[in-house]
Each structure stands twice: as structure tokens, then as C-alpha cells.
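Asks: Let me see the structure of the following:
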Amino acid sequence: MKKIIYILSIAGILASCENKPKVSQTIQGKTEREEIAVVGKIAGRIDKILISEGALVKKGDTLAILEIPEVDAKKSQAQGAVKSAQAQYDMSVHGATANQLAQLYAKKSALVEQYEFAKKSLARMNAMVKDSLVPQQQYDEVFAKYQGAKSQMIAVDAEIADVKNGVRIEQQTMALGQKDRAQGALEEVQVAEKERYIIAPQDMKIESITLKLGELALPGYTLFKGSLNNSIYFRFTIPESQLANYAEGKEINVHIPYKNRDIKGKIRNIKQIGAYANIATAYPDYEVQDALYEILIDPINIQQANDILSKTTVTLKP
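Replies: The predicted structure follows:
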């Protein structure tokens, strides 16, 4: 009995040794796609979601709309500031209105009358003070009124000249600067308003939607995850001892077990990897001293591979 058990054990060991080379001839890998994340730039609540998981979208398609009440309030403020600044600038360029100019002419007319009266009064006082008919104090009072009327008339002439010629160029420049600043604030709000629309940056397939209606989307938070169209490739991990079987640019057949079909591909890149988390092969058969290398294979006909699901297992033979 012991002899029979011993013979069976030897047979099992030999069988496992015979099977090992067959397993090692098959290298497992994974199907990969270039992934992309769509994030928001400003905070807002999800108001509408316009697509569903699994949808194929084009670059520029609207994926979702955010509700941002703060932007609407700031937009109204910015529009009011632009109107006010524009009015200030227009007034500085065009000067006084026709009604303001008419008021200044009426003011000048009254001052001219006062000036002429003071001038005549001073002329009479000159003769009377020479004959000592009036005291010097009274003459000085009339002379002061004459000088005051003359100064007021000169001032109103200068005021009329200012409104005819417009305000100083420095004031116009200051008004223009205020207008530009208000316009810049409005443009900033308009840019923020566009950010309420979450737009697809590239042609892609939506893999997952992270938020639901009414939830708060913070700046930089991933709202949609997807994969780029026509970006499928296959990733394998091989030991250094098998590198001789592969070279960049070499055409090779990749087998898709769950579809039971082969796809012809071309090796795009071979690079050494150091992180075991990146190993694509489930149980790579290699010696301890062997370095590990990653092989990336692109399908020659991308259309034949687009229906393969991501992260599915694929195999190849050297």
C-alpha cells in the first residue's frame, strides 16, 4: 500500500512539472484605455445631468449644469458698475449739457450787470472823494464791491470755457480707467457664468457619474470619469528572461478569452517597472533576479478592439 502511494506522489510531481512549461508559455495581461476626469472650476449645486453612464459624448457636449446663485448677483452688480462708469466717462468727454451751459450764461449776465453798476459807482466816487464830499471809508467800500464783481465775472468766464472745452484730460483718463475696471469685473463674472456648464473636453465614454442632482460640486472635484475614444491598448508584464521574444514595432497576436478571438497588435513600448502594483500578469513566472518589464501593445485595427471592455484579461504567446 505504501509503495502505491509513493508511486502516485511521484506521478503527480512529474505531471505538475510537465504542466508548468505550458502555463509559462501563456502570458496574461489587461485591456486598458486612456482615462479622463471632468472637474468643475467653481462651487455650485448640480441642477441638471444631461447624460448617463455609458454614454458616448463628443468634445464640447454639455454634461451637466450647475446652479450658482452668487454669480447671478455679482453679474447684476457688475452691470450696474459698468453703466455708472460709462456715464461718468461720457460726461467727462462731452462736458456740460445745454441746460447747464444756459444756466452759466444767465449767471454771467447777472454778474455783468453787477460789475457795470459797481464800475459806475466807483467812477462817481472818484470825483466825490477828490472834492472831499465823501469820506475815504465809503470810497473803499465801493471799490471793494467793484473788485468783487470783477472777480466773479472772470470766474464765470473761466467756468464757461471749461464746460465748452470739456474737463481736464487727467479726469477723462481717470474716468476711462474706472470704466475699464468695471468692464473687467463684468467679464470676470461672465467667465464664471460659463463655468456653470460642465463641458466634455474630448470625445469620450462616460464610465461613472460621481454626484447626483442637488449635491454640492466643489472646485476641482471630479464630476465625471470616462475613457477616451479609440485609446484602447493592452498591457503585459514579462520578466527580463523573456525579453528576447519581444521588440518595439513587432506585430503580435493578442487573444481575448471572453470573446474567444484574436486581435493583431503592434508593440508600442517596452519599459522597466519597479512597482509591483503595476504588474499586469496575475502570476508572472520569473526568477528572483529577473527585472520586470511592461509591454504596451496597440491594436492595428482600432475599430476591431473598441468593443472590448476595460480591465478584461487578455493573453499572448511568445
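
Asks: C-alpha only now, for contacts and for neighbours.
Replies: OK.

Asks: Which parts of the stretch 51-200 of the chain are helices?
Replies: 69-94, 98-130, 136-165, 169-194 (DSSP state H, counting those that start in this stretch).

Asks: Buried ones in the longest one, by neighbour count?
Replies: Of the residues in helix 98-130, those scored as buried under the neighbour-count criterion (16 or more other Cα atoms under 10 Å) are Leu101, Leu104, Lys108, Leu111, Val112, Gln114, Tyr115, Ala118, Lys119, Ser121, Leu122, Met125.

Asks: And this one, please, so the two structures can be compared:
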Amino acid sequence: MTEHRDDLGDENTSTEPTADLKAEPTEHSTDGYQRAHLKSKNAKKKALIKKVGIALAVVVVLGVIAYGLFKSNQHSEPQVTTFQGQMQMQQTSIAAKVPGRIAKIFVTEGDVIEAGDQLIEMDSPEINAKVNQARAAKQAAQSQLEKAENGARPQEIAQARAAWQANKAAADLAASTYKRVNRLYQEGLMTQQRRDEAYTKYLATQDETEAARLQYDLALEGTRSEDESAAAAQVSQADAALEEALAAKDEANLVSPISGIVDDVIVNVGEVVGQGVPLLTLVDNDDQWVVLNVTEDYLNYFTIGQEFTGTIPALTSPSSEQPYTMQFRVYTSSVLSDFATWRPTNNDDGFDVRTFEIKARPTDPDSRVRSGMSVLIKMDTTQSTSQLTKSTE
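Replies: Below is the predicted model of the structure:
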């Protein structure tokens, strides 16, 4: 039994070193594996850093190329400048030339009217009284003129002739009486006083006969030309007064002087208005133009006669839903006041830049356009004026 334990002990003694020998190589192999793993990890990390660096370099190169292409395209693309203008239309204010009370208003805002259409009727009793007075004065003057032109009536001529004949008979009787009394006076049968009385009566009847004859001649000849001229002048004066009164009455019934659209009705029925007070405003939709302000460095693009295209955002094209465009032609340009001048703050900023007001009419006016609508003009300011002229032609 002892030997057996010894053997076992020997076996145990002999086996323990073997176990130690087996464990020692395992530790060495683990350390190697870790070192290999670290080397592999470092290698992968270096490869990843290398790839990232290459990618960054590629991105930088591509960015530089893209920036160069962008700058080259930016220089090659046209430089578009937008100008904003405003549509305007001819406005006409209708005012009363005579005072009165508004009786009727025949139009409303937005109505399309023609020249000669009645707009407002005014009630003025003073004007009606003046018309009646002028007509009565004309009738009186006309009667005087007719009397002067027609002369004396036949009855008046016969009456004047009868008076002349009666005075002539009385004058003949007075002459015969004077002759008899004078003969008796010479014979001493009649007193001198009786003779003088007969002579005085003879002279008086002679004068009365001559006056009657002149009245008869005047009746035959008719009215003098001067009297006829004076009567005709009175008729003309009465006609002028009547025309003035009728003109005032016509002005009380206001009519439109132009064709267009009623833009604003200022008064109401029943109001009393004075002379020269505006009552309503009309606009002529055929007389349109656009107004825009540009600095003088862009003035060469808006010379007289130059044409350009403008967009009116408030309107749409009849054939599509796109904004409506119109063709305009410049007809005038004028410099604005000094307050619209841009002035540099120092000498390095350049010179003063004046602002000009440009007006252009549409080549084909549109009745849908209203005053105040905005007009946008986009223009390639890199083109020269000659290129613009060729493009418009």
C-alpha cells in the first residue's frame, strides 16, 4: 500500500510539471494574439485615415472645380435688372360753371360713357329767371326793329296827309282873310290892330301847314337808317343775353366732354355746389402710359423711341394664366428735382447720380388696364444700346 501511494505520489509528482508546462505556452500564445490584433487594428486605422484624407482631397478638388465653373457661368450669364413702374391714365375733372343744387346723377363709378352723354342735372331757379328775362328783352327789341323796318302804316300816312291838307286849307283861308283886311285897312275901314291880327294868323297857319307837310313826307319815307341800326343793335344785344342765359342753363346739365370711364363721383343728390367745384372724375382708358424712375447710369436703355416689354402682375394673359405683358415705347424723359439725386458721401464713391422720370406708351393699349397698376420691367443691362435697338427691331 505504501508503494502504491508512492507510485501515486510519483505520478503526481511527475504530472504536475507537465501541467505547468502546458499552461505556460497558453499565456504566451494569448499575448501574441493580442499583439497581432493590435497591429491589425492599427493597420486598419491607418488605412481609414488614408482613405479619409484622399476623400477630403477629392472633395476639395471638386469644390475648387465647381467654384471655378460657377464663377465662369456667373460671368457668362446676363445681368438682369428689374425696374418697377406705374400705369397712369388721363384724368379729367368735371366741374360746375354755375352754382346750383344737384337734382339728378345719371352715372355711377365704373360706367363706360361716350362724349356727349349727360352726367349730372342741376336745378337753378336763378338761371331760369335769367332765361325768361332775356327772352322778354329780345321780343321787345325785335318789335322795335320790325317797326323801324316797316315804317308808318297806311292809316298813319293817310292821317298825316289829311292833317297837312287841313292845315293847308286853313292857311289859304288865313291868306284870303289877311288880303281883305289889309285892303279895308288901306281904305280906312279897318283898324290897324285887326289887320295885324289877320297877318299874325296868316303866318301861324303857314307854319302849321309846313309842319304838317313835313310829317306827311316823313311818313312816306319811313324810318331813318340810323334808327333801324339802333333797333338792330338792341336785338343783337338781347340775343347775346339770351344765349348767355341758355348757355348757363346748358352748363347746369353737365355732359361728358370725352369718352372714358367714370372714376369717382364726388357729390350726392340734393347738395348745393358752387361755381368751379369738381363734381366727378373721368379717365380716358385709351390714353395710357407707364411712369418709372431710373438713374442716369441706366438711362441709355430708355432713350426716346426705345421699346421694352413690361409685365403687369395684376392682369393675366387671355390665353393662359401667365402674367400679362405689354410692349411700351418711350416718348419722353425728364430729370427729377434735386431731392432725387444720389450724392456720394466721399470722393471715392464717385459722382452725383441724377434720377430721370421715363414715360412710355403701350403700342397696343388694353382696356383692362387701370391707373395705379404696377409694371415690372426686367432688362439685360449687359447689352449695349445698339443690341437693344436690334432686338426691338
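
Asks: Overlay the chains and give the TM-score.
Replies: Here the TM-score for the pair of chains, by TM-score structural alignment, normalised by the length of the first structure, is 0.81; 286 aligned residues with a Cα RMSD of 2.5 Å.

Asks: returning to what we had before: nearest to Glu287 of the first structure among the buried residues of helix 98-130 of the first structure?
Replies: Each of these was checked against Glu287 of the first structure using Cα to Cα; the closest is Leu101, at 99.7 Å.

Asks: For the equivalent of that closest one over in the second structure, which residues are in contact?
Replies: In the second structure, Leu101 of the first structure lines up with Ile157, judged by TM-score structural alignment. Counting by Cα atoms under 8 Å, 6 or more residues apart in numbering, Ile157 of the second structure makes contact with Tyr216, Ala219, Leu220.

Asks: Quick check: closest non-adjacent residue to the last one.
Replies: Using Cα to Cα, 6 or more residues apart in numbering and skipping residues adjacent in sequence, the residue nearest Leu220 of the second structure is Ile157, 6.5 Å away.

Asks: start and end residues in the first structure for stretch 26-35 of the second structure, please.
Replies: Mapped onto the first structure using TM-score structural alignment, stretch 26-35 of the second structure covers no residues at all.

Asks: Check stretch 124-133 of the second structure too.
Replies: Residue span in the first structure matched to stretch 124-133 of the second structure, by TM-score structural alignment: 68-77.

Asks: what do you get for stretch 66-77 of the second structure?
Replies: Using TM-score structural alignment, stretch 66-77 of the second structure finds no match anywhere in the first structure.

Asks: With adjacent residues omitted, what lies nearest to Ala170 of the second structure?
Replies: Ala170 of the second structure sits nearest to Thr205 (Cα to Cα, 6+ apart), 6.3 Å away.

Asks: I figured that neighbour hits Ala174, correct?
Replies: Yes - with contact defined as Cα atoms under 8 Å, Thr205 of the second structure reaches Ala174; the gap is 7.0 Å.

Asks: Quick check: stretch 170-184 of the first structure compared with the second structure, mean distance?
Replies: Aligned to the second structure and superposed, stretch 170-184 of the first structure gives a mean residue distance of 2.1 Å (mean Cα distance after the TM-score superposition for the first structure).

Asks: okay, that stretch sits on what stretch of the second structure?
Replies: Going by TM-score structural alignment: stretch 170-184 of the first structure matches residues 226-240.
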